[in-house]
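Predicted model follows, preceded by the sequence.
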Amino acid sequence: MSRISRLAAVPVAALLSLGLASCASDEPAGETEAASNTWEPVTVEHAFGTTTIETEPERVATVAWANHEVPLALGVVPVGMAASTFGDDDANGVHPWAEEALADLDAETPVLFDETDGIDFEAVADSQPDVILAAYSGLTQEDYDTLSEIAPVVAYPEAPWSTPWREMIEVNAAGLGMAEEGDELVADLEQQIADVVAEYPQIEGATGMFLTHVDPSDLSQVSFYSANDTRVQFFEDLGMEIPASIEEASADTDSYSVTISAEQADMFDDVDVIVTYGGEELRDALESDPLLSQIPAVENGAIVDLPGDQPLGTAANPTPLAISWVLDDYAGLIADAVDKGE
């Protein structure tokens, strides 16, 4: 059975009008006019069960990383969304691609939820949403239950922080009653990716590993994103392959990350490129470590250091608006790393 059951569809033109109406200067952010009387309930299946949106949502709130990018990409301005901290170059809580989308929609910045210590349920409730989008998130059952007391919640389909970008768009768009527009957005992004990847043929077939939360002063353990994680899955969008070692290490877990002893580093002899955060200090530590330096990507210097304090630092985690913004730079960095390994 499909995770998303559309009981009825609103005409596309009407829905586009609905989304754009939310940006009008005389409407509060996220509020929309009823574009038609043809709305019928939309049911979305997810990890916590099913959610049915009985009435056409006029006020849309989003929680967790990047869910706000789906409504923004579809012309709907949320009444509230999670503040962005990682990769936010001007510390205003909004990534540049979201700023551009808001500007294009002639809209003010929505209320920003501070999620430093978890979801701010009070702030979400104060935004008075009709629906809460969280298709890419780490919601617990308790989080979901609490949010559901505020408004219908569109949660992740299977596991925390493991919703691929296509499904993130599909599920959140369904919650807006804009499934067709979501499909069009996915197709457009797929074409953009294909066009950019064609410029870097050396990427095709290279294997990639994403190191994360690595302490340069203590390399006794190696942490990396698993094959369940969207960053690793994005390698495949770029024409790369997930190494068999990463697939094997991910086989018995639903988690988005895995930690192993550095003594097992020889298992990564099939890794051509490493992507990570950490900069020169981490690179130097990897290259000087007697175990980790034997990984082909480390030995060849085929390492992509993403800056965590800049928008490019989010490049590895594909999201609806960020993909277009960082794609060419990210692919170029990976291509340079592949070249070093040849």
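Arrived safely, thanks for sending. Numbers count the residues shown, from 1 in each chain.

Every contact and neighbour count from this point should use C-alpha atoms.
Fine.

List the buried residues for stretch 26-34?
28-32, 34 (16 or more other Cα atoms under 10 Å).

and what of stretch 320-333?
Within stretch 320-333, the residues that qualify as buried are 320-328, 330-333, counting by 16+ other Cα under 10 Å.

And the contacts of that stretch?
The set of residues external to stretch 320-333 that reach it, using Cα atoms under 8 Å, 6 or more residues apart in numbering, is 69-70, 73, 97-98, 165, 169, 189, 192-193, 196-197, 200, 238, 304, 312, 314-316.

Mind doing that once more with 6 Å?
69, 97, 315 (Cα atoms under 6 Å, 6 or more residues apart in numbering).

Now Ser250. Nearest residue, chain neighbours left out?
Ser226 (5.4 Å; Cα to Cα, 6 or more residues apart in numbering).

wait, isn't that neighbour in contact with Thr259?
No - Ser226 is beyond contact range of Thr259, at 9.5 Å (criterion: Cα atoms under 6 Å).

hang on, the earlier thing: any chance of the buried residues of stretch 26-34 in JSON lines with secondary structure as columns?
Output for the buried residues of stretch 26-34, formatted as JSON lines (DSSP: H, G, I helix; E, B strand; the rest coil):
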{"residue": "Pro28", "secondary structure": "coil"}
{"residue": "Ala29", "secondary structure": "coil"}
{"residue": "Gly30", "secondary structure": "coil"}
{"residue": "Glu31", "secondary structure": "coil"}
{"residue": "Thr32", "secondary structure": "coil"}
{"residue": "Ala34", "secondary structure": "coil"}
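
As a markdown table, the residues you listed with distance to Trp65 would be great.
Putting the buried residues of stretch 26-34 into a markdown table (distance: Cα to Cα, whole Å) gives the following:
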| residue | distance to Trp65 |
| --- | --- |
| Pro28 | 23 |
| Ala29 | 19 |
| Gly30 | 18 |
| Glu31 | 22 |
| Thr32 | 23 |
| Ala34 | 28 |
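
and of these, the nearest to Ser5?
Distance ranking of these against Ser5, using Cα to Cα, places Ala34 first at 21.7 Å.

give me the element the closest residue to that closest one other than its chain neighbours is part of.
In space, and not counting its chain neighbours, Ala34 is closest to Leu18: 6.8 Å by Cα to Cα, 6+ apart. According to DSSP states H and E, Leu18 maps onto helix 12-21.

contacts for the next helix-or-strand element following that helix?
Beyond helix 12-21 in the direction of the C-terminus, DSSP H and E gives the next helix or strand as strand 42-46. With Cα under 6 Å, 6+ apart as the test, strand 42-46 has contacts from 3-7, 50-53, 155-157.

re the thing from before, closest one to Met267 out of the buried residues of stretch 320-333, please.
Nearest to Met267 among these, with distances taken as Cα to Cα, is Leu333, at 24.8 Å.

Take this one as well and set it beside the first:
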Amino acid sequence: MAASVAGVLGLGLVACGNVQDSSTQTASSASADASAFPVSITHKFGTTKIEKAPQRVVVIGTSSDDLDAALALGVTPVAYFSKDGSASVPPWLQGKIDPAKTQIIDAASGVNAEQVGALTPDLILATADYGLEQEYENLAKIAPTIGYATEWGAQTWQEHVDVVAQALGKTGEAAAVKASAQAAIDQVKAQHPAAAGKTFTASVGNTAGKMFTLASEKDFAVQLLQSTGLKLSPAVADASKNESGSPTGTLTPEQYDKLAADLVIVAFTSPDLQQAFERNQLVSGIKAGNYLVTDMQTISALRYPTVLDIPWVLEKLKPGFAKLG
């Protein structure tokens, strides 16, 4: 996914804090397979060799893919540098992350290499770090650093689990971890068989006079929703892409009728934008149907599905699925 989409849709992930004394904090990796090391992982910035099971893992991300994967695999990172600029632990991590063990640091304006170094990590996971191009060289001097495979936002949630599991010596647990998220998808399909073949649109209003709508089957949110049996509405699939070439189409008020579908998911960054959208005459018919207004945190989690946020986001969308019959 293009970087501009992150800015447009807002990631809404985790909180901020200051680097504390790290002398007593360690990553939980007791069950790592010692025979899995040394291991070499190739990514866009080269090949990184990890000599032994990491004990102090630092995660850097614009989205929480690596953090969620590590936690799901039973490893507690000593810190997470969050680039999304939000200020609270996301609901899907409630009870799964302990701020006393994992420092959550606001890195919206960039990662401070000195802060990272002060944590004395022996592994840095940054496969979901937009901006890693500018940071990788300094980070790699601190500890083995794993970047994204080809470009930021191009790896599926399953691929994030696989690479994190490889780096942590947890490949034996990866299949079960992925299966837990897949089970949530399968449950939605079983509970809502009428969703099969029904159309959907998913959009965000964060700019006056525009709606940004998912318009490509390459988009991870589209893939997640289609895995439940839904189908992206052809009307938005043909929507013109924005200037960045991202899979998010830009619709102007005279095009809002294109958002009509069996399930219409929308989120807004302000009540004023929602009211302006809903006053549009082309929207009146949409509102009368299966019209689900959700929050930015939900739409952001949908855009960047992770092994831990998938069950949560599908639960949030259940009212829309229920209306499909």
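Perfect, thanks for sending it. A quick note: this is a predicted structure, and the numbers were derived from the prediction, not measured.

TM-score for this pair?
Laid over one another, the chains give 0.76 as their TM-score (TM-score structural alignment, normalised by the length of structure 2), with 298 aligned residues with a Cα RMSD of 3.5 Å.

Which ones among the contacts of stretch 320-333 of structure 1 map onto helices?
69, 97 (DSSP state H).

wait, what's in contact with the residue of structure 2 positioned farthest from its centre?
Distance from the C-alpha centroid of structure 2, by Cα atoms, centre = their mean, peaks at Gln281 (33.7 Å). Contact partners of Gln281 of structure 2, counting by Cα under 6 Å, 6+ apart, are absent.

hmm, 10 Å instead?
Taking Cα atoms under 10 Å, 6 or more residues apart in numbering, we find Gln281 of structure 2 in contact with 253-254, 256-257.

How many neighbouring residues does the residue nearest to Ser250 of structure 1 have?
Using other Cα atoms under 10 Å, the number of residues around Ser226 of structure 1 comes to 28.

wait, it sits on Glu247?
Yes - counting by Cα atoms under 10 Å, Ser226 of structure 1 does reach Glu247; the two are 7.4 Å apart.

which neighbours do these two share?
Contacts common to Ser226 of structure 1 and Glu247, judged by Cα under 10 Å, 6+ apart, are absent.

which one in structure 2 is aligned with Gln128 of structure 1?
The alignment partner of Gln128 of structure 1 in structure 2, by TM-score structural alignment, is Thr120.

returning to what we had before: can you list the neighbours in contact with the helix holding Leu18 of structure 1?
9-10, 27, 29-36, 38, 56-58, 71-77, 105-106, 176-181.

what stretch of structure 2 does that helix fall on?
The aligned range for helix 12-21 of structure 1 is empty, by TM-score structural alignment.

chain center to that helix: distance?
Offset of helix 12-21 of structure 1 from its chain centre (Cα atoms, centre = their mean, to the nearest Å): 25 Å.

now stretch 137-144 of structure 2: which residue numbers in structure 1?
So stretch 137-144 of structure 2 sits over residues 145-152 in structure 1, by TM-score structural alignment.

Now do the end-to-end distance for the matching stretch.
Taking Cα to Cα, to the nearest Å, stretch 145-152 of structure 1 runs 10 Å from one end to the other.

And for stretch 129-149 of structure 2?
12 Å.

which residues are common contacts for Ser226 and Thr259 of structure 1?
Here Ser226 of structure 1 and Thr259 have 211, 249 as joint contacts, going by Cα under 10 Å, 6+ apart.

Pick out whichever of the contacts of stretch 320-333 of structure 1 sits closest to Ile119 of structure 1.
Nearest member of the contacts of stretch 320-333 of structure 1 to Ile119 of structure 1, counting by Cα to Cα, is Glu69, at 17.7 Å.

Test my guess that that closest one contacts Ser84.
No - between Glu69 of structure 1 and Ser84 there is no contact under Cα under 10 Å: 11.5 Å.

returning to that earlier point: what's the closest of the buried residues of stretch 320-333 of structure 1 to Pro110 of structure 1?
Among the buried residues of stretch 320-333 of structure 1, Leu321 lies closest to Pro110 of structure 1 (Cα to Cα), at 16.5 Å.

Looking at structure 2, name the residue matched to that closest one.
Leu321 of structure 1 maps onto Leu308 of structure 2 when the alignment is built from TM-score structural alignment.

how many other residues sit next to Ala165 of structure 2?
If you count neighbours by other Cα under 10 Å, Ala165 of structure 2 ends up with 24.

do Lys141 of structure 2 as well
Residues lying near Lys141 of structure 2 (other Cα under 10 Å) number 11.

check contacts around it.
Contact partners of Lys141 of structure 2, counting by Cα under 10 Å, 6+ apart, are 113, 117.

what's the mean distance for the helix or strand encompassing it versus structure 1?
In this assignment (DSSP H and E), Lys141 of structure 2 forms part of helix 132-142. With mean Cα distance after the TM-score superposition for structure 1, helix 132-142 of structure 2 departs from structure 1 by a mean of 2.4 Å once superposed.

so how far is that helix off the chain centroid?
How far helix 132-142 of structure 2 lies from its chain's middle: 22 Å, per Cα atoms, centre = their mean.

Which part of structure 1 matches the longest helix along structure 2?
Counting residues, the longest helix in structure 2 under DSSP H turns out to be helix 171-191. Mapped onto structure 1 using TM-score structural alignment, helix 171-191 of structure 2 spans residues 179-199.

For the matching stretch, buried residues please.
Neighbour-count burial for stretch 179-199 of structure 1 flags 179-183, 185-186, 189, 193, 196-197 (criterion: 16+ other Cα under 10 Å).

hang on, the earlier thing: I'd like the distance between the match of Gln128 of structure 1 and Ala202 of structure 2.
42 Å.

returning to what we had before: among the contacts of strand 42-46 of structure 1, who's most crowded?
Greatest neighbour count in the contacts of strand 42-46 of structure 1, by other Cα under 10 Å, goes to Ala155: 32 neighbours.

doesn't Thr52 make contact with it?
No - between Ala155 of structure 1 and Thr52 there is no contact under Cα under 10 Å: 11.7 Å.
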